[in-house]
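In: My questions concern the predicted model and sequence given below.
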Amino acid sequence: MDAKRALDDLLAGRLEPGVFRWGPPASFDWIERAERAGLRVFRLDGHAAKGKESFLRMCAEAFQFPDWFGNNWDALEDCLTDLSWAPGRKGYLVGYEAWAELAAADQGSFRTALDVFAEAVESWRDSDSPMTVLLIGDGGGEAAAVPELA
């Protein structure tokens, strides 16, 4: 299955939500496609996230966390399983680009981030607003165990 079709299947509900690795074709507007399907999209640009603090700061900005966000892993999980300030009509799609930056620089933080994403996806699974997280682009290491969407 190609990357476009895999995303279409996910957006149409033919694939279960989850945390996936995904390599979109060049110049493919996955954000517009997901928004047209009614999902609330969050884009994480991981180029500057090379450790826990910078990763949490990136998340706080991208998800527009409330002031009470505590800049720690527990607070990240609490916010991702709440999102009351950012309602999603038909669900949430998190696209984490350049995730390999964190994976290469701080494997422990990357592992923890994956665990938090998996918990958030699970908490939304049976709701009217399921969440999927896509690790966009190439990379290896810790992400090798993450299933590929396609």
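Out: Arrived safely.

In: CA only for contacts and neighbour counts going forward, please
Out: Fine.

In: which SSE is Ala60 in?
Out: Taking DSSP states H and E as the definition, Ala60 sits inside helix 52-62.

In: List the buried residues for that helix?
Out: 52, 55-56, 58-60 (16 or more other CA atoms under 10 Å).

In: Dump those residues to a markdown table, plus distance to Trp22.
Out: As requested, these are exported to a markdown table (distance: CA to CA, whole Å):
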| residue | distance to Trp22 |
| --- | --- |
| Lys52 | 23 |
| Phe55 | 20 |
| Leu56 | 22 |
| Met58 | 20 |
| Cys59 | 19 |
| Ala60 | 23 |
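
In: then this one, side by side with the first:
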Amino acid sequence: MSQAIIYVNKNDADSIPKQAININIEDELSKETLLTSIAKAGDFPAYFGHNWDALWDCLTDSRIKYLQLDLADIEKINTEDFNMFKSIVEDAYRDFGQPQLWVIG
């Protein structure tokens, strides 16, 4: 398991750092919902391009150390988009030591 991504269940959610930024996804996890939600939660700049490269840029230029994503109640997950998101988080973590993504499942 990567140090960049930590999976926990609802019962262990209290182990997530308190300063973790919650990526609020309502019903469907997709590229669009991920990028929109993380941009809002992370207070990304207005010039954020809502694409994967822009996400990497903003994550590595920010002070975000921890992200939290609750998948327990999400009805539909685009696995290709989710895997790309995780890959970007892992790359940023490998290069800069942050952020860590805490996934509740």
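Out: Structure received. For clarity, every value in this text was computed on a predicted model and none was experimentally measured.

In: Kindly provide the TM-score of these chains.
Out: Overlay of the two chains. TM-score (TM-score structural alignment, normalised by the length of structure 2): 0.79; 104 aligned residues with a CA RMSD of 2.6 Å.

In: one step back: mean per-residue distance, the helix holding Ala60 of structure 1 versus structure 2.
Out: Once fitted to structure 2, helix 52-62 of structure 1 is off its aligned match by 0.9 Å on average (mean CA distance after the TM-score superposition for structure 1).

In: The helix or strand following that helix vs helix 52-62, what angle?
Out: Where DSSP H and E defines the elements, the next helix or strand beyond helix 52-62 of structure 1 is helix 73-80. Interaxial angle, helix 73-80 of structure 1 versus helix 52-62 (axes from the mean of the first three to the mean of the last three CA atoms, to 10 degrees): 20 degrees.

In: returning to what we had before: quick check: the farthest pair among the buried residues of helix 52-62 of structure 1?
Out: Farthest apart among the buried residues of helix 52-62 of structure 1 by CA to CA are Lys52 and Ala60. That separation is 12.2 Å.

In: who touches the strand or helix carrying Ala34 of structure 1?
Out: Element membership of Ala34 of structure 1 [criterion: DSSP H and E] is helix 30-36. Contacts with helix 30-36 of structure 1, where a contact means CA atoms under 8 Å, 6 or more residues apart in numbering, come from 11, 24, 40-41, 93.
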